[in-house]
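A predicted structure for the sequence below; I have some questions about it.
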Amino acid sequence: MNAPGAPAPTLTRTLGTFQLWGIAVGLVISGEYFGWSYGWASAGTLGFLVSSAFVALMYATFIFSFTELTTAIPHAGGPFEYSRRAFGPIGGVVAGLATLIEFLFAPPAIALAIGAYMHVQYAWLEPRWVAVGAYGVFMALNIAGMRIAASVELVVTLVAIFELLVFMGVVAPGFSLQAFLRGGWAGRDTFSIASIGGIVAALPFAIWFFLAIEGVAMAAEEVHDPKRSIPRAYIGGIITLLVLAAGVMVFAGGVGDWTQLANINDPLPQAMKRVVGADSGWLHMLLWLGLFGLVASFHGIIIGYSRQMFALARAGYLPHVLARIHPRFHTPHVAILAGGVVGLAAVFSDGLVHIAGQTLTATIVTMSVFGAIVMYIISMASLFRLRRSQPDLPRPFRAPGYPWVPGFALACAVICLLTMVYYNPQVALWFGLMMAAGLGAYLLVRGTGETTSGAH
């Protein structure tokens, strides 16, 4: 706990609108490079288009609604703080734990994908050790200061966007609509009732296209002008990601047998290889610059998980050591390192852990999505609750179409959660056990460390 009368630790405001947009897109952009193609395995190309369209609509309505919360309560805890204000300490714990699971499980999946990309380029490199190196480099950059971290994030995000556009342009001559449509309904050429199951089962991988954009909320305490910058970053970010996701999915699926891309960590290089050959300079450029997309999300999500851990610890929900601020760089360095330990444990479980026959990457993608969906549900519930309980709370941005737009986002999230539990019961069980363990630990020590949250 803080010493009596001592101010709660706070973060320094250093971010502008363009940097915040870079974080919004960078948090997510690795989802355009890998992970999503696992959805093809169950839904097919056309079925996955349906899954993705549904999820895109959910995210668009969610972001317009979530922006109201982020601008009204610009706090490093993000969803944790919204839910704590709306539903009290228990609501804060549930939202905080769900957000932590989302942001702690996403980085090891991305780190393994970075390793897979490097292994394609240099076969002697062991993907897991590349992942370890990635954690070391980007935890150090995050500790070095938010201004440096945000500048690096913006640069790598811009390069990653450029590379996705290059990918689409290079593979366009090899695109075949017939190839994209072949077996497009879960292995069938025509839609049937059986296709619906595949479409629903693919929802977690469609969510991966957009997962973690809400992480901008965790940087809100470090924005110069959150009332102006946050709405612009969110709206610009979701539009950017919608365009990129549609282009990547369609072009990759139309260059040969898409089923061979459905269960691998590097679908874009493999798709490009079919068009330009294994020795093409274009392919080598994609492999190198494609790393920027993975790095952007990896780096950005470290920002997200560390701020969530910092905010929970500052409020007394986690050990207070996690709320320590580096005396020189003014960053939550202990939280950054603690999240890295969790991620590296997951990385070294690769090949050892299989749940319901899934690869480790597919499993931790699904686990991360479970955390996100629970957080979306409680965040939208918090919006409705705060509209009633705190009607005078200043809201620089108000959710358009209230209550229908946030209500639609809430309903979509509930549908996603129920279908994910049905199709992923073992992962759902592990997720539930982790949530229960975290909530139980809080209840055991309740009242021993909770403080008021920091800056508002």
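Everything's here; your move.

all contacts plus neighbour counts: C-alpha atoms, from now on.
Fine.

residues contacting the residue nearest to F210 when sequence neighbours are not counted?
Spatially, and ignoring its direct neighbours in sequence, F210 is nearest to V28 (5.6 Å; CA to CA, 6 or more residues apart in numbering). For V28, the contact set (CA atoms under 8 Å, 6 or more residues apart in numbering) comprises 208-213, 241, 297.

go again with 7 Å.
Counting by CA atoms under 7 Å, 6 or more residues apart in numbering, V28 touches 209-213, 297.

roughly how far apart are it and L49?
18 Å (CA to CA, to the nearest Å).

here's the one I want to compare it with:
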Amino acid sequence: MHSNPSLNKVLRPVHLWALAVGLVISGEYFGWNLGWKVAGTGGFLIATVLVTIFYITFIFSYTELTAAIPQAGGPFAYAHKALGPLGALVAGYATLVEFLLAPPAVAFALGSYVHFLYPSLGVIPVAIGCFVVFTLINFLDIKESALFSLVVTLLAVAELLLFMGIVAPGFRWQNFKQDAMPFGWGGVFAALPFAIWFYLAIEGVAMVAEEVKDPQRTIPRGYIYGIVTLVLLALGVMFFTGGVTDWHKLASIDYPLPEAISIVLGKQNGWTKVFAGIGLFGLIASFHGIIISYSRQLYAMARSGYLPAVLATVNKRFRTPHIALLVGGGIGIIVVRFGNTNDAITLSALGALMLYIVSMISLLVLRRTHPNMERPFKVPLYPWFPWTALVLAVVCLIAIIWYNPKLSIYFFGALLVLAALFMAFRRKTHQ
């Protein structure tokens, strides 16, 4: 056990910015538009504003935890310190559901974008191929993986700015406000998981904390620069896309941005094909970043005894958790083969919200039980920011449960079974 090498500390603020934005940026390319289907443009705008307020308050609060406890387990480590083993189990389960089910949703979109460019290539084979290729890429040293993430994230951000510039002349206010709230306030709540998709997974930066140089200073910078970038991109993309045509045409597809450009410029225009091609960079950035994050979460939970110890094995040459990468990739391929984008997004959002709730409770508890703990970064306007994030997370969770009862039963049923097995095992080992 002692010969197992540690993770490599090489990441700087620019790498964390790229990872924070890259983890999430696919949410600007697809998935969010499904919110129009249940809420309309106006209802979804309200949902997005609520979720944006939540993520701003959450990230400032979460940064305090990440800088104070820079461990690969992220929320699992925070909950363990604040709430004990059972709290850590809940946080770890929620994190794994979020990060293991988000990549299949991105893989579906990658397959759809490639199919848009080359109709002879099927969506599912391309999605499975993406898991194979990017699992192998992540076998490399974290420094090479982070550099790859930086390059594709910069390309993805540049592309979204280009997209807004291309479609802005075609924006018509009457298109955006047409049938703006067809389902009233109920639609606003139904749209919350799709608004969350704009920002979901940004907290994955915490899972590379053990690979960061000077984490107490580097992590806050990476998080704050990242959330500012994402808020501007999310609101800009949603607003401009909603005004180029009758939004109903874009509400149910996995490639809304290329379709919006084709409406403005025409399907035969060269920019339409070019944009669809380089649009893959945004999806690749998220796909790549989330694979990094779930492998570190599996590694951290296995290292702490919550998962089989083999998942904590670190490759001696590249110092990456290669067994965790293989297992996570295998789960993703199974979900791609038998699941769908909508369910993957909803379950991932359920996991994320449970993680957010446990993390905010952990922050509030640690402030009370460990007042003298070193905190290189302190959340502003305490306790208003963490309490605002906690309340909004609970509201979003209730909304998703209300509109997705079957998936919620699966999610919470599995959690209860795991918790019961965990408590029974602990009692047996302590006898």
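Cool, the structure landed. Predicted model only: the values in this text are computed from it and were never measured.

in helices only, show me the contacts of V28 of structure 1.
S297 (DSSP state H).

so which of the contacts of V28 of structure 1 would you say is closest to I73 of structure 1?
I213 (17.1 Å; CA to CA).

neighbours of that closest one, how many?
27 (other CA atoms under 10 Å).

ok, Y402 of structure 1 next?
What Y402 of structure 1 shows, counting by other CA under 10 Å, is a neighbour count of 12.

that one pairs with which position in structure 2?
Using TM-score structural alignment as the criterion, Y402 of structure 1 maps onto Y382 of structure 2.

for that match, helix, strand, or coil?
Secondary structure state of Y382 of structure 2, per DSSP: H, G, I helix; E, B strand; the rest coil, is coil.

that one and Y93 of structure 2, how far apart?
Counting by CA to CA, the gap from Y382 of structure 2 to Y93 of structure 2 is 28 Å.

kindly report the same for L136 of structure 2.
25 Å.

now the helices for the stretch 1-150 of structure 1?
Taking DSSP state H, counting those that start in this stretch, the helices of the stretch 1-150 of structure 1 run over residues 17-28, 38-72, 79-121, 127-143, 146-171.

the third one maps to which residues in structure 2?
Put plainly, it is helix 79-121 of structure 1. Going by TM-score structural alignment: helix 79-121 of structure 1 matches residues 75-117.

count of residues packed around the closest residue to Y78 of structure 2 other than its chain neighbours?
Spatially, and ignoring its direct neighbours in sequence, Y78 of structure 2 is nearest to S362 (6.4 Å; CA to CA, 6+ apart). Residues near S362 of structure 2, counting by other CA under 10 Å, number 24.

corresponding residue for S362 of structure 2 in structure 1?
That one, S362 of structure 2, aligns with S382 by TM-score structural alignment.

got the contact list for its match?
Going by CA under 7 Å, 6+ apart, the list of residues near S382 of structure 1 reads 82-83, 86.

A60 of structure 1 now?
A60 of structure 1 neighbours (CA under 7 Å, 6+ apart): I238.

distance check, the counterpart of it in structure 2 against R172 of structure 2.
Aligning on TM-score structural alignment places A60 of structure 1 opposite I56 in structure 2. As for I56 of structure 2, its distance to R172 of structure 2 is 30 Å (criterion: CA to CA).

Q268 of structure 2 now?
22 Å.
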